[in-house]
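Student: starting from these lines, generate the structure:
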Amino acid sequence: MIRPVFRFAPSPNGRLHLGHALSALLNADMARQAGGRLLIRIEDIDRARCTPELEAAMLADLAWLGLVWEEPVRRQSEHFSDYAAALDRLEAMGVLYRGYLTRGEIRQAVADFETREGTPFPRDPDGAPLYPGDAAVLAEQEIGMRAAAAAPFALRLDMGAALARLATPLTWRELGEDGQIARVAADPARWGDVVLARKDTPTSYHLSVVLDDALQGITHVVRGRDLFEATAVHRVLQMLLGLDEPVYRHHRLVLGEDGRKLSKSQGDTALSVLRAQGAEPKDIRALVGLA
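Tutor: Predicted structure coming up:
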């Protein structure tokens, strides 16, 4: 019988807060209850913001919480070749393209559309505008010049081509709090042509998380509700790359007093601060609503 495999995958670009504690503890609790394994993965693609010092502090916080995980810890920065190989496969399928529009050009295209049409520009579930496409903004000659000059670009998934290649409705398995698994309909078209890598960044969250979960044999992905809709994109990539489908559980978020999701960038309820104030692991469990 295959043992279930769970993972907690933080990014060392700030201090862990109560929201991370909820996710980490849920993964640990569920792994223990299922007689499964718990892995830690360090998502350190952003080499400018992710530091060894923050990683060490993060692992210290997790150990203090009582988590016990298998070694070695997987670091994404040590596996860029895996992501490059996956991108090569997708490119061979004809579902990748280089988008040369800058962020400023995208903003201007959105503003021009909304002024001209008098309606909001199409946006993804996170509220970001869908990619308008180079041809809608740039002359063909300009696109060619940028390509010839090796200008900055984003490698984007051609969602239309990808879905046409799959030609099947997509769903994922969602584990509810009652222990029952339901099939959820996925609508990846709502995300448009998502970024899978950039000229100077060898992968994106969408690509790396899907590939890492498969390479590590993750059977249960337990993460925050804010990633619920993104699962549709992950299912497309899993199908294209022939990767196993895990079971998902998207748990509630820990919100601040103002109702927003906690953020590392704003130093919300950092575990290290709570530790320094005398909190114990059982206090953290109580704060995040775990018995």
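
Student: going by C-alpha atoms from here, please, whenever you check contacts or count neighbours.
Tutor: Fine.

Student: which residues of the stretch 1-150 of the chain fall in strands?
Tutor: Secondary structure of the stretch 1-150 of the chain, counting by DSSP state E, counting those that start in this stretch: strands at 5-8, 37-42, 70-75, 96-99.

Student: can I get those strands in JSON lines with mean neighbour count and distance to Val209?
Tutor: Formatted as JSON lines, the strands of the stretch 1-150 of the chain follow (neighbours: other CA atoms under 10 Å; distance: least, CA to CA, whole Å):
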{"stretch": "strand 5-8", "mean neighbour count": "25", "distance to Val209": "11"}
{"stretch": "strand 37-42", "mean neighbour count": "21", "distance to Val209": "10"}
{"stretch": "strand 70-75", "mean neighbour count": "12", "distance to Val209": "12"}
{"stretch": "strand 96-99", "mean neighbour count": "20", "distance to Val209": "18"}
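
Student: of all the ones you listed, which one is nearest Leu25?
Tutor: Among the strands of the stretch 1-150 of the chain, strand 5-8 comes nearest to Leu25, with 9.0 Å by CA to CA.

Student: got the contact list for that closest one?
Tutor: The contact list for strand 5-8, computed with CA atoms under 8 Å, 6 or more residues apart in numbering, reads 23-24, 27-28, 30-31, 36-41, 217-222.

Student: just to revisit the earlier point, what would the strands of the stretch 1-150 of the chain look like in JSON lines with distance to Gln141?
Tutor: Formatted as JSON lines, those follow (distance: least, CA to CA, whole Å):
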{"stretch": "strand 5-8", "distance to Gln141": "46"}
{"stretch": "strand 37-42", "distance to Gln141": "42"}
{"stretch": "strand 70-75", "distance to Gln141": "41"}
{"stretch": "strand 96-99", "distance to Gln141": "14"}
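
Student: quick one, what contacts Thr27?
Tutor: I think there's a mix-up here, since residue 27 is Asn and not Thr. Phe6, Arg7, Phe8, Leu38, Val222.

Student: of these, closest to Asp213?
Tutor: Taking CA to CA as the measure, Asp213 lies nearest Arg7 of the contacts of Asn27, at 8.5 Å.

Student: just give the closest residue to that closest one, not the sequence neighbours.
Tutor: Nearest in space to Arg7, with sequence neighbours left out and distances taken as CA to CA, 6 or more residues apart in numbering, is Leu39 at 4.5 Å.

Student: second input sequence below; structure requested for side-by-side comparison:
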Amino acid sequence: MAVVTRFAPSPTGPLHLGHAFAAITAHDMARAAGGRFLLRIEDIDPQRSKPLWRAQLIEDLTWLGLTWDEAPLCQSDRRALYVAALDDLWSRGLLYPCRCSRRDIEQALGAPQEGVSLAEGPDGPVYPGRCRCRPEGPRPQDQHLRLNIAAAARETRFTETAPGLAGEIRTEAEDYPQSIGDIVLARKDFGTSYHLSVVLDDAAQGITHVTRGADLFEATRIHVLLQDLLDLPRPVYHHHALIRDAAGRRLAKRDDARALSKYRAEGAGPQDIRRMLGL
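Tutor: As a prediction, the model looks like this:
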């Protein structure tokens, strides 16, 4: 099987050292195996995604010496695919509309007892099911849509190849409601979600190996469940270590001081970046 990897940044800010690590890891894995490396622009958020950031991220990746084997795929061009998947899940009774605000969810969860924290899932506090119902009629277009995870979950497994976590991890279906909860699969402002779009696009692009940060380990459990539900192929997942600052905090787009463009402006070269990253 030919190895196909991808890097999928969002054009919502500058690329930093953490992005460079993720992109180089995926690129070098494909090249070492004689495979293909693809670029996907995750621009489903119309408010935060900007053409300026898209142009800069392509410039930064090119400067790093990375090449991709097809024209970049943009999620904003693929809404019809996401709509079809949502219609399928709705028709099977697996989605329901939700009007809850963050405050509504906090109130429904109630104040935790002293020394007891709320259960946290990949997207924050596990949703308490305040709006959960059996869907009726046509799928609404102006509300968040949540996946009824208890109805959807069944025994699933995925391959984890990160150092120290090698082997197959087995997750029982009954664990999903307590550890993940009813995740949002469509947001009313842009009609899909990261979880839904990423599994559909990985399948469409023929991705065989997904390299991602260890912070997305729990999200991977959502993705393998969606792959089961939508009858999609399952890639091999490799969760790599995160790049952190001197205080141990994970780098984010707010960390402009570590933006690749600033290293470039200061005279650094691609090999300097690789050395900084231990690559």
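
Student: TM-score of the superposition?
Tutor: Overlay of the two chains. TM-score (TM-score structural alignment, normalised by the length of structure 2): 0.90; 270 aligned residues with a CA RMSD of 2.3 Å.

Student: follow-up on the earlier one: narrow the contacts of strand 5-8 of structure 1 to those in helices?
Tutor: Using DSSP state H, the subset of the contacts of strand 5-8 of structure 1 located in helices is Ser23, Ala24, Asn27, Ala28, Met30, Ala31.

Student: and the residues you listed as a markdown table, adding distance to Glu105 of structure 1?
Tutor: Shown next, in a markdown table, are those (distance: CA to CA, whole Å):
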| residue | distance to Glu105 of structure 1 |
| --- | --- |
| Ser23 | 37 |
| Ala24 | 39 |
| Asn27 | 41 |
| Ala28 | 44 |
| Met30 | 46 |
| Ala31 | 46 |
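
Student: select only the buried ones of those residues in PyMOL?
Tutor: To isolate the buried ones among these in PyMOL, judged by 16 or more other CA atoms under 10 Å, type:
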select buried, resi 23+24+27+28+30+31
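
Student: for stretch 141-148 of structure 2, buried residues please.
Tutor: Gln143, His144, Leu145, Arg146, Leu147, Asn148.

Student: could you do stretch 156-168 of structure 2 as well?
Tutor: Counting neighbours by 16+ other CA under 10 Å, one finds that the buried residues in stretch 156-168 of structure 2 are Arg157, Phe158, Thr159, Glu160, Thr161, Ala162.

Student: show me what contacts the third one?
Tutor: Yep, that's Thr159 of structure 2 we're talking about. Ala166, Gly167, Glu168, Ile169, Val236, Tyr237.

Student: now it, what's its secondary structure?
Tutor: Secondary structure of Thr159 of structure 2, reduced to three states by DSSP: H, G, I helix; E, B strand; the rest coil: strand.

Student: nearest residue to Phe21 of structure 2 other than its sequence neighbours?
Tutor: Per CA to CA, 6+ apart, closest to Phe21 of structure 2 is Leu277, 6.6 Å.

Student: that neighbour pairs with which position in structure 1?
Tutor: Per TM-score structural alignment, the equivalent position to Leu277 of structure 2 in structure 1 is Val288.

Student: if I look at that match, how far off is Leu65 of structure 1?
Tutor: As judged by CA to CA, to the nearest Å, Val288 of structure 1 and Leu65 of structure 1 stand 12 Å apart.

Student: joint contacts of those two?
Tutor: What both Val288 of structure 1 and Leu65 touch, as defined by CA under 8 Å, 6+ apart, is the set Ala21.

Student: the aligned partner of Phe158 of structure 2 in structure 1 and Asn13 of structure 1: what is the separation?
Tutor: Aligned by TM-score structural alignment, Phe158 of structure 2 pairs with Trp172 of structure 1. Per CA to CA, Trp172 of structure 1 is found 30 Å from Asn13 of structure 1.

Student: give me the nearest residue to the residue most central in space within structure 1, chain neighbours excluded.
Tutor: The residue lying closest to the centre of structure 1 (CA atoms, centre = their mean) is Tyr205, at 4.3 Å. Once flanking residues are discounted, Tyr205 of structure 1 sits nearest to Leu196: 7.6 Å by CA to CA, 6+ apart.

Student: cool, Gly256 of structure 1 as well?
Tutor: Leu262 (6.0 Å).

Student: need the counterpart of that neighbour in structure 2.
Tutor: Under the alignment (TM-score structural alignment), Leu262 of structure 1 maps onto Leu251 of structure 2.

Student: would you mind confirming that its match is in contact with Asp245?
Tutor: Yes. In this structure, Leu251 of structure 2 is within contact of Asp245 by CA atoms under 8 Å, at 6.5 Å.

Student: between these two, tell me which one has more neighbours.
Tutor: The neighbour count for Leu251 of structure 2 versus Asp245, taken as other CA atoms under 10 Å, is higher for Leu251 (17 against 14).

Student: residue contacts, that one?
Tutor: His16, Leu17, Gly18, Ile243, Arg244, Asp245.

Student: the second one - how many residues pack around it?
Tutor: Using other CA under 10 Å, the number of residues around Leu17 of structure 2 comes to 24.

Student: mind checking how far the residue of structure 1 most remote from its centre is from Ala135 of structure 1?
Tutor: In terms of distance from the mean C-alpha position of structure 1, Gln141 ranks first, at 35.1 Å (CA atoms, centre = their mean). Separation of Gln141 of structure 1 from Ala135 of structure 1 (CA to CA): 10 Å.

Student: same check, this time on Ala189 of structure 1
Tutor: Distance of Ala189 of structure 1 to Ala135 of structure 1, computed by CA to CA: 19 Å.
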